[in-house]
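Asker: Next come a sequence and a model predicted from it.
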Amino acid sequence: MKRSNAAKFAAVTAAGVLALTACDSAADDGGSGSGGEESASGVKVGLAYDVGGRGDRSFNDSAYRGLEQAVEELGVDAQEFEPTDGEAESAKVDRLTTMAEEGFNVVIAVGFAYDGAVREVAPEYPDVDFAIVDSEITDIDNVTSLVFAEEQVSFLAGAAAALSTEEDHVGFIGGVETPLIQKFEAGYVAGVAHVDDAIEVEVDYISQPPDFSGFSDPAKGREMAQAQYDRGADVIYHAAGASGNGVLEAAVSNDFLFVGVDSDQYENAEEEQKPYVLTSAIKQVDVAVYDLIEAASEDTVEAGVQRFDLASGGVDYTDSNPELIGPLQEQLDEIKQQIIDGEIEVSEKP
């Protein structure tokens, strides 16, 4: 038997989750959003953030940009749901259940940590279109999996680092040592070796499962980056969510190069930080989220796995800092094309 709405809302509140709006126009009216109103498109979207929440300048913020675009261009009603640090799996189940019960006909879970919750909740609401970012679910008819070739773009990040290091010593910092983040590590290390296998690569993870705080601890990110720099690394790439903000702070303090992830972290950086951002290995989470919502508005959502790679433009490196990345682009684009053509195969595992 499903619990009452009141019980589920109580559970969500107890988990410390704050529902926010993605509709800036609604906020202009002084309210907290239009979560209960009828949208112009008839589509009501709920988006549940990963560890760290909105404001990480990385993964979650990319998902938000896609949601915001859908609100502005498609007229959908949207509401955001924030996680709490160290929350139990039941909080994720309650969050998704609340959305489905409250009339959200599109429910998007951002991050592989929602895999179990989506598997539990989605079959109970077959008329709701569920989507999950960074996890493959193939056996539920109303779930779309939005996944990315992180290893391919990380290979380019590694090549860029290898072409930029002056010390023949670079670093990688992962948020939490999971198979997903190991894809970033694998691609990065392989990309460095492709350019020069004599370059030393530092590899560290901030936390180990089931501790996911490694994605939301900038202080630990800064401390770990400082340690890698002290050991000789002069270019550091992170796949650590909001913890990467600490890595960038360390880069500025110590005058080494930073490689961002998921979003264009040059564009998101403070002005004094921008000169230290070599490039970012971006995942077009915003595009994937927007396209899914657009399909929902047209009643054309397809379940199954949607994979975004270099060939499709779903992942890529950024050239926002031309002074640093400009001299490398010809070489990086050649490597990129070799990956697309299958001449270079990038492993997903370290």
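Answerer: Sure, I can see it. Residues are numbered from 1 along each chain as shown.

Asker: contacts and neighbour counts: CA atoms only from here.
Answerer: OK.

Asker: For the stretch 101-250 of the chain, which segments are assigned as strands?
Answerer: 106-110, 129-133, 143-148, 169-176, 200-207, 235-239 (DSSP state E, counting those that start in this stretch).

Asker: Surely Leu278 is within a helix?
Answerer: No: counting by DSSP: H, G, I helix; E, B strand; the rest coil, Leu278 is located in no helix; its state is strand.

Asker: That one: neighbour count?
Answerer: Neighbourhood size, Leu278 [other C-alpha atoms under 10 Å]: 29.

Asker: For it, which residues are in contact?
Answerer: Listed by C-alpha atoms under 8 Å, 6 or more residues apart in numbering, the contact set of Leu278 reads 160, 257-259, 321, 324-325.

Asker: And it, how close does it get to Leu20?
Answerer: According to C-alpha to C-alpha, to the nearest Å, Leu278 and Leu20 sit 33 Å apart.

Asker: Please compare the first structure with the one that follows:
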Amino acid sequence: MRRISKLTRVAVGVASIALVATACGGTSGESGSAGGADDKGVAIAYDIGGRGDQSFNDAAYRGLEQAKQEFGYETADIEPTEGETDADKEQRLSSLARQGYNPVIGVGFAYGPAMTAVAEQYPETTFGIVDSVVEADNVASLVFAENEASYLAGVAAAKATETKTVGFIGGVDVPLIHKFQAGYEQGVKDTDPSVKVISQYLTQTAEEGGFSSPDKGKAAAEGQIEKNADVLYQAAGLSGQGVIEAASKAGVWAIGVDSDQYEQEALAAYRDAILTSALKDIDGAVYALAKSVEDGEPLTGVQTFDLQTDGVGLSESNPRYAEVPGLGDAVEQAKEEIISGAIQVRTEP
């Protein structure tokens, strides 16, 4: 699901998005918008797990790379540090703005407090934040209907299971990941009420490694497989690689998240076990924000990407997806009913 052109149209004004477009950020060809330095291109600051997670952060990087190739400007992508504080994040965002990058994007809800502070300090720079809302005139809040994509993942799991037991593994017990759990569990139960869902979280806080520890994901997956789960959906960042590895070795299904993980080169050894992935078009959102700045019409405000706008969805890359009886039709029907409003997907388990 890489419908960039449609997503770009969405980002510049479709009514389903609560969007305020302002001219508070300079274009990448202007100078002086970030304290006197010449404007550069888009910069992203990664969330926990960093680049190489084959999921959330890597999706943001693809958006940065697309903007870099199309606009031919300088970009930057900065890794997080272990055990970092909000002050560390604030310093990172400030440094990027001070160097003249525009827009500057924080990848992940953890950047919320830091971005609130930094956006005020650099009012002529456009900022973006993924998976959180920061209310400021020069910030674009890029949020997604993860629960809707997860509902479709639940439909797929209910159709694919043979043991009538499926699993959900969340990286960290926080409201954002609750949306994944809620949609998945609802999708499973609406499709087949007899299917049992085992849900668990790897850690209570991000600092404990819930999004960055493949070994934790693998151990959790092995525990669920021992309880007869034969489809495992993970929303755990880098830790999800361990879930996929365990599923592959046990001969059961895994469902990926954020990126189409069947297509990720680093997961090629396990790809046959990846039934599908719940997608978030993070790369499209990053690109759309970069393009808006490049065009001189920076986007700000809350931008919600959902099934209606093709901002979320379910991948079909694995040929075995089409071999599961009734799966494709059930997913398409669920998608239509969510878009029409016939199905209201929960955001809390």
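Answerer: Structure received. A quick note: this is a predicted structure, and the numbers were derived from the prediction, not measured.

Asker: so what number do they get for TM-score?
Answerer: TM-score of the superposed chains, computed with TM-score structural alignment, normalised by the length of structure 2, equals 0.86; 310 aligned residues with a C-alpha RMSD of 1.4 Å.

Asker: circling back: packed most tightly, which of the strands of the stretch 101-250 of structure 1 would that be?
Answerer: strand 235-239 (a mean of 31; mean count of other C-alpha atoms under 10 Å).

Asker: give me the stretch of structure 2 that it matches.
Answerer: Aligning strand 235-239 of structure 1 against structure 2 (TM-score structural alignment) gives residues 231-235.

Asker: which of the contacts of Leu278 of structure 1 still touch in structure 2?
Answerer: With both residues aligned by TM-score structural alignment, their matches' C-alpha atoms under 8 Å, the contacts of the contacts of Leu278 of structure 1 that structure 2 also has are 257-259, 321, 324.

Asker: What is the equivalent residue in structure 2 for Glu249 of structure 1?
Answerer: Counting by TM-score structural alignment, Glu249 of structure 1 corresponds to Glu245 in structure 2.

Asker: Determine the number of other residues adjacent to Asp168 of structure 1.
Answerer: 20.

Asker: Can you tell me the residue that sits opposite it in structure 2?
Answerer: Per TM-score structural alignment, the equivalent position to Asp168 of structure 1 in structure 2 is Lys164.

Asker: can you tell me which residues contact the residue nearest to its match when sequence neighbours are not counted?
Answerer: Leaving out its chain neighbours, the residue that sits closest to Lys164 of structure 2 by C-alpha to C-alpha, 6 or more residues apart in numbering is Val195, at 4.5 Å. Val195 of structure 2 makes contact with 158, 164-166, 188-189 under the criterion C-alpha under 8 Å, 6+ apart.

Asker: what would those look like in a markdown table with distance to Asp47 of structure 2?
Answerer: Shown next, in a markdown table, are the contacts of Val195 of structure 2 (distance: C-alpha to C-alpha, whole Å):
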| residue | distance to Asp47 of structure 2 |
| --- | --- |
| Ala158 | 31 |
| Lys164 | 35 |
| Thr165 | 32 |
| Val166 | 28 |
| Val188 | 29 |
| Lys189 | 32 |
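
Asker: which of these still touch in structure 1?
Answerer: These retained in structure 1, by both residues aligned by TM-score structural alignment, their matches' C-alpha under 8 Å: 158, 164-166, 188-189.

Asker: State the number of residues packed around the counterpart of Glu72 of structure 1 in structure 2.
Answerer: Residue pairing (TM-score structural alignment): Glu72 of structure 1 is matched to Gln69 of structure 2. Residues near Gln69 of structure 2, counting by other C-alpha under 10 Å, number 10.

Asker: Next, the angle from the host helix or strand of Gln69 of structure 2 to strand 231-235.
Answerer: Under the criterion of DSSP states H and E, Gln69 of structure 2 resides in helix 56-71. Taking axes from the mean of the first three to the mean of the last three C-alpha atoms, to 10 degrees, one finds helix 56-71 of structure 2 and strand 231-235 inclined to each other by 60 degrees.

Asker: Next SSE downstream of helix 56-71 of structure 2?
Answerer: For helix 56-71 of structure 2, the following helix or strand on the C-terminal side (DSSP H and E) is strand 76-78.

Asker: who's in contact with that next one?
Answerer: 41-46, 61.

Asker: Of these, which pair is most distant in space?
Answerer: Spanning the widest gap among the contacts of strand 76-78 of structure 2 are Gly41 and Tyr46, at 16.3 Å by C-alpha to C-alpha.

Asker: ok so, going back, can you put the strands of the stretch 101-250 of structure 1 in a markdown table and add distance to Lys336 of structure 1?
Answerer: A markdown table is the format used below for these (distance: least, C-alpha to C-alpha, whole Å):
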| stretch | distance to Lys336 of structure 1 |
| --- | --- |
| strand 106-110 | 27 |
| strand 129-133 | 24 |
| strand 143-148 | 15 |
| strand 169-176 | 20 |
| strand 200-207 | 21 |
| strand 235-239 | 18 |
